[in-house]
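Enquirer: When you get a sec, could you give me coordinates for this:
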Amino acid sequence: MELRVFTEPQQGATYDDLLAVARTAEDLGYGAFFRSDHYLGMGTEGLPGPTDAWITLAGLARDTSSIRLGTLMTSATFRYPGPLAISVAQVDQMSGGRVELGIGAGWYEREHTAYGVPFPATGERFDRLEESLAVITGLWGTPAGERFDFEGEHYRLSDSPALPKPVQSPRPPVLIGGKGKKRTPALAARYADEFNVPFDGIEQTRVLFERVRAACADEGRHPSSLTYSNALVLCCGDTEAEIARRAAAIGRDVDELRENGLAGTPDEVAEKIGRYAAAGSQRIYLQMLDLGDLDHLELVAEKVMPQL
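Expert: Predicted structure coming up:
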């Protein structure tokens, strides 16, 4: 089981805040630093304001040396797929091949209206996501010196040189996640290297993983060729007082977090991670909401990681 750090900078963070978390995670042996891709805080003003996901990761690509970097999830509504393929490939080059692209259809309408981004109906957003995946992977997969063409309903590319190429071969890993019954599993089976279940329980995780495995069978792909993962809120402490303090700092209830997240003592957290592993999860993204609490990451590294 690999542990990764997952942040929500739209809730309030500067680049320096994120750099401190990423460097701490790197020093402590976490597998990756991921961030959300949002432009509007949720239940907060998010001061001093949002930071762009791929600009952040470009900076971290130069300011870190070994930790992997990625998004949960880049919104396909925010960027045209051709320029996004260029951005991700460039950040992959800047990092020496440490980038992963999590991408989704987008869901938060308010941030779209706040910043003038079109927000189509659900069906069209998934259509655009599907075409984006075809374009991005197609551009990366086109051999150097050849050209890429694509004719979709929403995106059309003609005689593209399909440059630049990422460092990673055949491409940076692509992550798809969610709880959809049909299109999400089908897209994961067709395009993803990893399928992620966000903020759900163990039994539902089993159900969602099984849907993706069935979609892989339909696609003629072996289900074990994907990595299966979860994203869960972290609230760990050595004592009940410490757990309560960390829950209060993120505006959550301890009992609710014990039920729906990874909350409790290091032994409790390790035991629950073990139950997710038994359900098929190979990787956990620890949602760290209090970015100033670097001791939280140190506690998990010292007392949870060794048990996994």
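
Enquirer: For the rest of this, base every contact and every neighbour count on C-alpha atoms.
Expert: Fine.

Enquirer: Spatially central residue (nearest the centroid) of this protein, please.
Expert: Leu72 (2.1 Å; C-alpha atoms, centre = their mean).

Enquirer: Here is a second sequence; please produce its structure as well for comparison:
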Amino acid sequence: MDLRIFTEPQQGAHYDDLLRVARCAEDAGYDAFFRSDHYLSMGAGDGMPGPTDAWTTLAGLARETSRIRLGTLMSSATFRLPGPLAITVAQVDQMSGGRVELGIGTGWYAAEHSAYGIPFPSLKERFDRFAEQLAIITGLWGTPEGQRFSFDGEYYQVADSPALPKPVQDGGPPVILGGAGATRTPALAARYAAEMNTPFLGMEAAARQFERADAERAADRPPLRRSAALVVCVGKDEKSLRRRAEFLGRGLDDLRTNGLAGTPAEVVDTIGRWRERTGISRLYLQLLDLSDVDQVELIAADVRPQL
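Expert: I've put the predicted structure just below:
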């Protein structure tokens, strides 16, 4: 079971905060460090000192880490044009020595779009654009050197592109798609993704989503990797658990039911039930308190070795 640290820096973080957590995760043996791609805080808090750009951050981390994989969960397709995004991700892949993964979705948070002047079309149009973006990004990465790539869609047209630069990873960085949509999300994941992620869903809903994607997957494609994202709250005892739950503004009973919470032994048991019911082989642990590197180290020491 891969364990990945997943952060939400739009809630308030400097680059140095993210670097500290990424280096801690790398030193502790985690598989990857991921971050969200948002420009506005959500819920309580003022989001100070303000947002950090996801791919600028990952470019910096690519040069300041050496082993851990890096990526987004999820980049919003509304934020960037597909050609420039393919270039950016390919360049960060080069900068990291081939350690980058692209989690990408339609975009959903209307308020951040209006706050920063980003167009936010209807859900149908966002999905239509998203499908074209996936075709373009994967097409550019998959075009052999010396050949050209073209695409003629309703929203995007690419003419005679040299399809450069090339990522380090053959065929391009792994693409991660996810969400709860029952139709287009699993169909697009089946066509374009290496991994299907279920964000903050229960086990039964996650299992159904994986089954939908598998039903759409072509027989000659490798199986989709299954993963889940869950908020994490782990403590050696009830006192530390309650302290961490208070920071999250959630009750422990709620976190135990709808997240990954409890003592290390409890969490190992929960992960085992997730693996048995859904077939996941990767977990993204949503770490909301970026100052709590002790929890990162605790999970690495007392949970990961038991998986």
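
Enquirer: Can you give me the TM-score here?
Expert: Once superposed, the chains reach a TM-score of 0.98 (TM-score structural alignment, normalised by the length of structure 2), with 305 aligned residues with a C-alpha RMSD of 0.8 Å.

Enquirer: was I right about the residue nearest to the centre of structure 1 contacting Gly106?
Expert: No - judged on C-alpha atoms under 8 Å, Leu72 of structure 1 makes no contact with Gly106 at a distance of 11.0 Å.

Enquirer: Name the single longest strand found in structure 1.
Expert: strand 227-236 (DSSP state E).

Enquirer: gap between that strand and the chain center?
Expert: Taking C-alpha atoms, centre = their mean, to the nearest Å, one finds strand 227-236 of structure 1 lying 11 Å from the centre of the chain it belongs to.

Enquirer: now do stretch 102-117 of structure 2
Expert: Taking mean C-alpha positions (C-alpha atoms, centre = their mean), stretch 102-117 of structure 2 and its chain are 14 Å apart.

Enquirer: Stretch 69-87 of structure 1 now?
Expert: With C-alpha atoms, centre = their mean, you get 12 Å for stretch 69-87 of structure 1.

Enquirer: tell me which residues of it are tucked away?
Expert: Neighbour counts over stretch 69-87 of structure 1 (16 or more other C-alpha atoms under 10 Å) mark 69-78, 81-82, 84-87 as buried.

Enquirer: what does stretch 250-261 of structure 2 give?
Expert: So, applying 16+ other C-alpha under 10 Å, buried residues of stretch 250-261 of structure 2: Leu252, Leu255, Arg256, Asn258, Gly259, Leu260, Ala261.

Enquirer: what does the fifth one align to in structure 1?
Expert: When structure 1 is aligned by TM-score structural alignment, Gly259 of structure 2 is paired with Gly261.

Enquirer: which residues sit in contact with that match?
Expert: Contacts here follow C-alpha atoms under 8 Å, 6 or more residues apart in numbering; on that basis Gly261 of structure 1 touches Phe199, Leu232, Val233, Leu234, Cys235.

Enquirer: run the last query once more with 6 Å
Expert: By C-alpha atoms under 6 Å, 6 or more residues apart in numbering, the contact set of Gly261 of structure 1 is Leu232, Val233.

Enquirer: circling back: the longest strand of structure 1 corresponds to what range in structure 2?
Expert: The aligned range for strand 227-236 of structure 1 is 225-234, by TM-score structural alignment.

Enquirer: what about the matching stretch, how far off from structure 1?
Expert: Aligned to structure 1 and superposed, stretch 225-234 of structure 2 gives a mean residue distance of 0.3 Å (mean C-alpha distance after the TM-score superposition for structure 1).
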